[in-house]
Structure formats: structure tokens, C-alpha cells
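[1] just coords:
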């Protein structure tokens, strides 16, 4: 069977194939391989936004706040927790950006461990995570313990065990490494950190909506993530934060705004935090930007995260098959885990000079993601991507790589 026939057979057997028709078409795109960076919009999202602007915002005006908008950060947070995060109600909130929520939760965590002066993080985590902790360390007089991680893999439990001790306040890692797609062993790393008395904060940006997550079961303390990748929330869509119930009374986030107050509309003197997860809010919720989440969570709930994960692994297995057959002879190296138990939703390919292929790839209708110094990330979103689309995109990449060899 040819590789093209194999793609056709996989598409014919795909139980999620019909979901592709729920997304808006992009006529000029042959192969969209960047779902791990920005998800595609749903037809339902376009209808919801139009309805919101015309009927809810245009029709109800400021009355919309009392119609339910004020509760959206918590309502959508609970829905996201149930559909994608394995989180019981009252622990997840939709608000702000990933950067802002990282700051809130990390600052609250280190302040909740007075006397401990060290934060553990890894050298290849996403820049925002590293930059935020550098700033907090400078503010609070803390030390950063950098764990050197291989760019082709990611953080391992044995590395964490060597790094944490009685002086560790917090550890921060990504569940799925943004560069390689390495899937961290969250339960074991949590166990190690907790034995040392440290809190754990996980970045879920590259796993939410793609890889099953069980925050409650895994004993996660805090987590953040974005909604514009596999959750298809659109450019700059709001982030989400998770704070487990047992910590909500003791962790105090530092950006005290009116929406986190126990009685926002009293407009009184002095800040009194709201009970529960609402205290993680600060300013006015980005209601318009939250509209797509209603459609996206409906879609994910219908498909089921386990089915999404199963197709994701099939897609990335197929990417590996094409890479071995077509690209390895051209000097292209796979720098992502081949073990499915340790692989997230994308595959990174590496070859010197890949940056020169970006323009011709885009001109050919193929859109991957590029990460310096020389990596192409292939991120097929399971609900919007076919196996034939992957085949056609990598065939064009193969031809261009041969031409520019």
C-alpha cells in the first residue's frame, strides 16, 4: 500500500472524520499543520459571535452583565475542567492571558511557602514561563534552580528528584514541551515535589484539548493554559487557571482587582477577596473573547478527549512514518519522542536551513510552525485535520527539502 493509499484508508476509518466539516474552510490552504499554535475557527463560532454582537450585546446592552456574563469565567471554567482537565467544579477560571495567570499563581505559591527561597524550572520551557519566574525571583529575593533539559525530550522525574529539597517553594514545568512535544510524567513529578514540601505549577498550553489531563487525580496544585491552540478560541483568546480546592483559602493572588472582590459592586474601601476560585479574577472579564469557548467546548464534549487523543497519536505516528520514509534521506531529524506514552500532539523535525523553506511552504499552501534554531513543528489538530492533508503537506515539504538540499 502506498503512503497516499494508507492516508486514504486511515481517513475512511476515522471515527472523527465528520468533525472536519464543522470548521470554516480555508480555500488557499492545502495543509494546515499548525493546530498546536493556533486552532482553526468553527462554523458555529462565527454564528455565535454574530448572535452575541447583534442580540446579546446589541440587544441587551449593559443588561447582559446581569443576564450571566459576570459568571462566564466560572461557568466556562467548570465546563473546561469537566471536558478537558479532569477538574471538579470550583477550581478553574477563564480569565486574562497565560502570562498574567502564571504570574498570579506563581507569586501566590511562593508567598504561601515562606522561608523557602528556591524555585525549580527547566531551561527549555516556553519563554513566558521562564521570564515570569525570573521577574518573581527578582521581586521576592528568590533563587532559580535551572534543570538542564534536552531540547529533543523534556523534564524527567529523576531530574526533579535531584533538584528539589527542603528549600524548594515551587516547581514549574510544561505538561507537553512546546519544542519537542515531550509528555511529562505529571503524577510522579508531583509526588516528588510534594515529598519535599513544594507546590507544583503546570503549563497546559500544549496539552489542553489534545491530551487527556487529570488535574485532581494527579494531585496538581496549580495549572494554567491557553485556549487558542487545540481549544480553537482564536487569536489572543483568554487563558485559564486552576487552583485546587485545598489551597484556595491559603493562596492569595497579587493582582487585587474589583472582580476578585467578595462584593464587586459595593465599590467599598479595602480589598476583601471573594471566596473560592473567583478570587483569582482581577479586572473585567473579556466576555467577547470568551464567546468561541461555548462552541469549542460543545465540540470537544461531543467528540470526547479520549477519542481526540487516539486520533492525535495516529496522526503523529503517520507523521513519523512519512518523515522516516521521505525526509530522513534528506538529512531531516526527528526530535520528538517516538514512544506514544511520552509524546504530546506534535512532532518537531530538524534540519539546518529549514527557515528558508517557510516562504515557499506558505506559498504552496502548507502551514507548519517554525521554532529557532532549525525546527519545524508539525501539529495536526485531530478534529480539523485529515491524514490526507498531512500526506499532501509533507509531500510538498519533501519536494522543497530536496530542491534546497
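    Yep, it's here. Quick caveat, the model's predicted, so the values are computed rather than measured. Numbering: from 1, shown residues only.
[2] only C-alpha atoms for contact and neighbour calcs from this point on.
    Will do.
[3] So residue 47 versus residue 22, what's the distance?
    12 Å (CA to CA, to the nearest Å).
[4] and the two? which has more neighbours close in?
    Shown here are residue 47 and residue 22; by other CA atoms under 10 Å, residue 22 has more neighbours (15 against 12).
[5] Make sure the more buried one is actually in contact with residue 43.
    Yes. Counting by CA atoms under 8 Å, residue 22 touches residue 43, with 5.8 Å between them.
[6] can you give me the strands in the stretch 51-200 of the chain?
    92-95, 118-122, 143-147, 168-174, 199-203 (DSSP state E, counting those that start in this stretch).
[7] Toward the C-terminus, what is the element adjacent to the last one?
    Towards the C-terminus, the helix or strand next in line after strand 199-203, according to DSSP states H and E, is helix 215-218.
[8] Please identify the buried residues of that following helix?
    215, 216, 218 (16 or more other CA atoms under 10 Å).
[9] Presented hereafter is structure B, for comparison with structure A:
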């Protein structure tokens, strides 16, 4: 692998996704001191078309149309759900709904799934799942008098399917897992694990937050049961953007949302006295949908669908391979250790490194114009986003990382975390 900067420039020249970069705020800066943003797996850049889309809803639909605009707004959650299903998730129409947060959607689907498996009293999750997932699992278990079976997972390599298999039996109702591990980027084999869980008679609920828009989910092909995910990372929909949920079509009538809101009601504007869930995916709605946030999501998700998740995944693998190769030569001699699977096929679109002073290194990188993020206990996470990050941006960021290690400037920063990240 040619690791020169010229080779990175050549990769950019041949990149079929290169044209998308100019459609994001701040991504087209070519200056030598430019900000190198490698945190797209935490918050994506803003598409340049987003302000106009939100402004149109505010200044035309709200300001002029007033309450009459609900005639078009009321179906947005399912319309955008269908767009995500077809363009991003590999699902069918009527299986995806946009709205609420990932946490709320996770609660809705987990509680509904547990209720749909009577006689089973165990929920399974991974010890390395994102905190909100584990908190929700614990909360639902406490509500329903169930037991949590938390299985170990390697912080760097992710979930071992054989360990999961050993935890599955006739008591397990629902298994909650992440498609891509938030810390290491380890990619789970969604189809194989789904089959494994099905063999035990349980349902599997996938958290796609760190994979949606960067690697294919293929929910229909995998026979996936349930899934949730956020839209402000690789879908570039902005902070607080609405999340989504997925329920396989044949399961929808078997599940009942624990949040019986009026947007999940059949004939909602009849204002009936008794809750009667809508017949399809809309039964998992709750309160009024976030119309302004959905306007931003429509822009971000549309760009991802246009680019194609397969092409984005291929570029993501190539960029993370470059990160790992440069780290082997430049960072490893300074004690920085790869904390992600080495095989690109086993990773999502971010790479993590371990170092005892990872917090200080992260602050020093930010000071040098490189934006990564820190993850406990001692990890620096780099997330180049395939839509707008160039190979030369990756090369330059790693060169600045090498310089920070070589000159020891990271020692100038406090060893303890002084703010929440």
C-alpha cells in the first residue's frame, strides 16, 4: 500500500463520491491549516441544502399555511420512513417510522417485544453496548420482573457469536445488540446473528446508530425483527434530529407499543375514548412528530441514498485501512495501539486507538485542528465520513497525530477529563 500523500491525492482524484463533498458546510476548505473533521460518526456535517429546507417549512408551511399544513405534515413520519427503508436500510415500505429519539424507540420496541414472548423472562444485551441501550434493557427488565443476561464482549474485537450462543435458551425473550460497536467500530454479522437468535425462539433488536448510512444493514434480506437508530451521525440530519424504528411487517400486528400515544391510534382524529392501535407501522408512533427535524432528515438521508450505501461502505473501508496502515508506521512506535478489528471487513467506518493518555492526546489533536473524540477508558476514536472526508484529509490528520506524539505537546493538557464529550 502506497502511504505517501501523493497516493492519497490520487485516491481522491479517482473517488466516485468526490462530488458530494462540496454539498456540505465547511468540507471544501483546502487550506493547509484547515479543520480536519474526523468525528462524523458522532455528529455529521451540515448539508448546504438543510437551512433552505428548514426555512421553507418555517417561512412557508408554518408562517403561511398555519394549521392547514398538517394535511401534509401528518404523513411525513411514514413517508420518510419509506425513504429510509428503500434508500438506506434495505427494508420494505411500511416497515420504518421516523420520530422520537433512539432511546424512546428502543424502549418502545423492547417492551413490545418482551410482551410478545410470554413465558420468557430474560433479556440479553452486551456489556459493551452503548450505555443508553443497557440502561433501557435494565429498566424494561425491572418493569416486567425479568432478568438481564449481560454477555461479555471484547472492547476491541466486539461480540463473539459463540459467547452469545451460549447465553441463548428458552428463557430469552429479546436480544439487544449494536450493529457497529460505538467504541471500537467492530461490525457484527447481522444476518448470522439474527439467524442464531431466531433458532432460540427469541427476537433480536438491532441498534443501527453507528452503522446507518455507512455500512449496509440489509434488514429484509437478513430477516431482521426490530431495529432503531439515530440520524445525526452519517445521515447528517443535525443535533437532536428524529430517530427511526423498524419492525418487520409480519411482526407488526403481534406487537403493542407501551406508549399509547394519539399518533399511534387508528383513526386518530376521531378522538375516540379507547386506544386502538393503527394497523401498520404507525402503531409505533406516539406524540406529535418533529416536523422541523424531519425537514433536515429528508435532506441528509436523501444525499446518502443518492450516494449509495454500498459505495459509502467501500470508501469507508478504504479510508479506515489507510488510517490503520499509517498508524502502524507512525503511531505504534509511540505506544498507540489499534483498538479496533484489524480486518476492514470487520469494522464499520471508524477506527479507535488505545493509549494511556488518550484524553490528553484528544485535546492536543483538537488544538492542532483535528477533531476526533475520546471514549473511555483510554481510547481516541477517528471517524472519517465517506460522504465528505477525503483520503488526503485522513493523511493530513494522521500526520498531525504523529507530530503531537513526536513533540510531546499532548503533555501540556490536563490528564483528567474537564468536560463531558
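    Great, that's in hand. Just so we're clear, the structure is a prediction, and the values are computed from it rather than from any experiment.
[10] Got a TM-score for the two of them?
    The TM-score (TM-score structural alignment, normalised by the length of the first structure) is 0.97; 404 aligned residues with a CA RMSD of 1.3 Å.
[11] most packed of the strands of the stretch 51-200 of the first structure?
    strand 92-95 (a mean of 30; mean count of other CA atoms under 10 Å).
[12] That strand corresponds to what range in the second structure?
    Aligned by TM-score structural alignment, strand 92-95 of the first structure falls on residues 96-99 of the second structure.
[13] what's the matching stretch in contact with?
    Residues external to stretch 96-99 of the second structure that are found in contact with it (CA atoms under 8 Å, 6 or more residues apart in numbering): 77-78, 80-82, 84-85, 242-247, 281-282, 284-285, 289-290, 294.
[14] Which residues are in contact with residue 388 of the first structure?
    4, 7, 8, 11 are the contacts of residue 388 of the first structure under CA under 8 Å, 6+ apart.
[15] Looking at the second structure, name the residue matched to it.
    Per TM-score structural alignment, residue 388 of the first structure is aligned with residue 392.
[16] Is its match part of a helix or strand, or is it coil?
    Under DSSP: H, G, I helix; E, B strand; the rest coil, the three-state class of residue 392 of the second structure is helix.
[17] gap between it and residue 19 of the second structure?
    Per CA to CA, residue 392 of the second structure is found 15 Å from residue 19 of the second structure.
[18] What count of nearby residues applies to residue 32 of the first structure?
    Counted with other CA under 10 Å, residue 32 of the first structure comes out at 25.
[19] Excluding sequence neighbours, find me the nearest residue to the aligned partner of it in the second structure.
    Using TM-score structural alignment to pair residues, one finds that residue 32 of the first structure aligns to residue 37 in the second structure. Spatial nearest neighbour of residue 37 of the second structure, excluding adjacent residues (CA to CA, 6 or more residues apart in numbering): residue 371 at 4.9 Å.
[20] The one you found: neighbour count?
    Residue 371 of the second structure has 21 neighbours, counted by other CA under 10 Å.
[21] how about residue 320 of the second structure, what's its match in the first structure?
    In the first structure, residue 320 of the second structure lines up with residue 316, judged by TM-score structural alignment.
[22] what's its match in contact with, if anything?
    By CA under 8 Å, 6+ apart, the contact set of residue 316 of the first structure is 345, 346, 347, 380.
[23] From residue 156 of the second structure, how far out is the aligned partner of the third one in the second structure?
    In the superposition onto the second structure, residue 347 of the first structure corresponds to residue 351 when matched by TM-score structural alignment. Counting by CA to CA, the gap between residue 351 of the second structure and residue 156 of the second structure amounts to 10 Å.
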